[in-house]
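Colleague: quick one, structure for this:
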Amino acid sequence: MKKVAVIVAGGAGVRMNTSLPKQFLLLEGKPVLYYTINTFLKAYDDMNIILVLPEEYIGAGQEIIDAYFDYGRIQITAGGGTRFHSVQNGLKLVEEESVVFVHDGVRCLLSTDLIHRCYEAAVEFGSAIPVIDSRDSVRILKEDDNEAIDRNIVKLVQTPQTFHSKILLPAFTIDHKEKFTDEATVVEAFGLKVHLVEGEVNNIKITQPMDLLIAEKIMSPE
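Modeller: Next comes the predicted model:
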């Protein structure tokens, strides 16, 4: 089945203390976004990419594509005011029945194995949401108090969140709500359940300066 990765890279560099959006920061001499795109292209020869960027950084994204990739497999579109609207813009370019991966552009250390697991589960179950166990104790806040909960029933959600296009595209026709923090919550609001798959501890999201140092260590452990 056709495979499309919608890579959402609309974030700013606020928590990185830089004016340059984190997806364009250098990691081992190349932009963070390079590694994300490269892994998806390596995962399947028939993978196509829809890259969603802030409108003012489309030119910078095009420069990365021109420098490193076959532009025939990559399209760029502008993001929206929220993640929901950015994904919605990307999905407008999905024209054929497909398995669609929606991935954070700054989760640049995912593996091709994870992409394969998500694809296979989405073909079988219609969706695949990668999750990992919580290593920390967890507490839930209440109005005037807080309460510990069993961390064994807590999962930390990652991307690529992967769906059959017959599920994802209709789900994104509903109205945006503040509770939509990822694609799984949108699909659930549409009335469908999602299927969880094992994620990867190294599939971190680059949001703060420390994350770049961690990513460099993971890439060059020696």
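Colleague: hey, let's count contacts and neighbours off CA atoms from now on
Modeller: Noted.
Colleague: middle-most residue in this protein, spatially?
Modeller: residue 103 (1.8 Å; C-alpha atoms, centre = their mean).
Colleague: ok, it to residue 148 distance?
Modeller: 31 Å (C-alpha to C-alpha, to the nearest Å).
Colleague: then residue 89?
Modeller: 39 Å.
Colleague: looking at the two, which is more packed in?
Modeller: residue 89 (19 against 10; other C-alpha atoms under 10 Å).
Colleague: quick check, the more buried one in contact with residue 81.
Modeller: No: using C-alpha atoms under 8 Å, residue 89 is not in contact with residue 81, being 10.6 Å away.
Colleague: any idea which element the most far-flung residue of the chain relative to its centre lies in?
Modeller: The centre of the chain is farthest from one residue, residue 144, which by C-alpha atoms, centre = their mean lies 34.8 Å away. Under DSSP states H and E, no helix or strand contains residue 144.
Colleague: in this protein, which spans are strands?
Modeller: 2-8, 26-27, 30-31, 47-53, 74-78, 98-104, 127-133, 138-141, 146-149, 155-157, 161-164, 196-198 (DSSP state E).
Colleague: also this sequence, please, to line up against the first:
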Amino acid sequence: MPLSRFAILVAGGTGTRMGAGRPKQFLELLGEPVLLHTLRRFMEPALSVQDCVVVLPQDQFTIWHELCARHSVSIPHTIVAGGHSRWASVRNGLAHLQAQKAGVVAVHDGVRPLVSAAVIEATYAAAELHGAAVAAVPPKDSVRSLSQQGSYALDRTRLRLVQTPQCFELGLLQRAYQLPELSTFTDDASVVEDLQPIHLVNGDYRNLKITTPEDLILAEALLRAQ
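Modeller: The predicted model follows:
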């Protein structure tokens, strides 16, 4: 039987780098909040996601409820309060799923609203086979590493830019998040990699993370072109 699928959308941004008056997950993208676009992508019926958890700072619950009412959002999802860091926020999202005995869970940035159903499906499917799978793309630019002597070139054919979703066997991710938080944890793959090799899935350059005003302009152009 196919494994149950779950999703955790992490949206704890404050919008500092965006320079906006509200968190970036609530900024309008073609007339709708960024986070709503992301939620809609994951809850497409064909993906068969059983339970979607949206992790927000507690003081942002009211504005999200207001936005959902304004846009007549009927997409089923559960809101969970975030923590002091992304790691803590994902752990809080996992706590909502603690009654689930088996399945695959996707962790995705709430401000990656252009992720395609094909990338989501491929990452879920790879995690079902390998236990841990992450969407990633090759870097387009040359890459250099800093050293005390200056810098040196890296072989970009051996490098990948990590995106989300990052999908894991549920029990594996739960075990990983029982370990103490470390400063080296930059994403969920870095939390899991001591327990399980990470399988890479072809991501999509259009699956951008909205961080700066330029990202929002590009996202709008890409959405209009779809």
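Colleague: now the TM-score, please.
Modeller: Remark: TM-score between the superposed chains equals 0.95 [TM-score structural alignment, normalised by the length of the first structure]; 220 aligned residues with a C-alpha RMSD of 1.4 Å.
Colleague: so the residue farthest from the centre of the first structure versus residue 73 of the first structure, what's the distance?
Modeller: 53 Å.
Colleague: one more: residue 81 of the first structure?
Modeller: 26 Å.
Colleague: neighbour count winner among those two?
Modeller: Each of residue 81 of the first structure and residue 73 has its neighbours counted (other C-alpha under 10 Å); residue 73 has more, 15 against 9.
Colleague: enumerate every residue touching that one.
Modeller: 47-49 (C-alpha atoms under 8 Å, 6 or more residues apart in numbering).
Colleague: next: residue 15 of the second structure.
Modeller: 21-24, 211.
Colleague: alignment lookup: it to the first structure.
Modeller: Aligned counterpart of residue 15 of the second structure in the first structure: residue 13 (TM-score structural alignment).
Colleague: quick revisit: leaving out the residues flanking it, which one is nearest to the residue nearest to the centre of the first structure?
Modeller: residue 160 (4.3 Å; C-alpha to C-alpha, 6 or more residues apart in numbering).
Colleague: what's the counterpart of that neighbour in the second structure?
Modeller: Aligned partner of residue 160 of the first structure by TM-score structural alignment: residue 165.
Colleague: which ones are touching that match?
Modeller: Counted by C-alpha under 8 Å, 6+ apart, residue 165 of the second structure has contacts 106-109, 120, 123, 134-135.
Colleague: same question for residue 210 of the second structure.
Modeller: Residue 210 of the second structure neighbours (C-alpha under 8 Å, 6+ apart): 24, 111-112, 216, 219.
Colleague: likewise for residue 160 of the second structure?
Modeller: Applying C-alpha under 8 Å, 6+ apart, the residues near residue 160 of the second structure are 136-139.
Colleague: mind listing the helices for the first structure?
Modeller: 32-43, 58-68, 83-91, 112-125, 165-171, 183-189, 209-219 (DSSP state H).
Colleague: for the fifth one, packing partners?
Modeller: In this structure, helix 165-171 of the first structure packs against strand 98-104, helix 183-189, with contacts taken as 3 or more C-alpha pairs under 8 Å, 6 or more residues apart in numbering; DSSP states H and E.
Colleague: ok, average deviation of it from the second structure?
Modeller: Compared with the second structure after the fit, helix 165-171 of the first structure shows a mean deviation of 0.6 Å (mean C-alpha distance after the TM-score superposition for the first structure).
Colleague: residue 212 of the first structure maps to what in the second structure?
Modeller: In the second structure, residue 212 of the first structure lands on residue 216 (TM-score structural alignment).
Colleague: pretty sure that match contacts residue 26?
Modeller: No: the criterion here is C-alpha under 8 Å, and residue 216 of the second structure misses it with residue 26 at 11.8 Å.
Colleague: corresponding residue for residue 107 of the second structure in the first structure?
Modeller: Using TM-score structural alignment, residue 107 of the second structure sits opposite residue 102 in the first structure.
Colleague: which residues touch its match?
Modeller: So residue 102 of the first structure contacts 5-8, 87, 159-162, 183 (C-alpha under 8 Å, 6+ apart).
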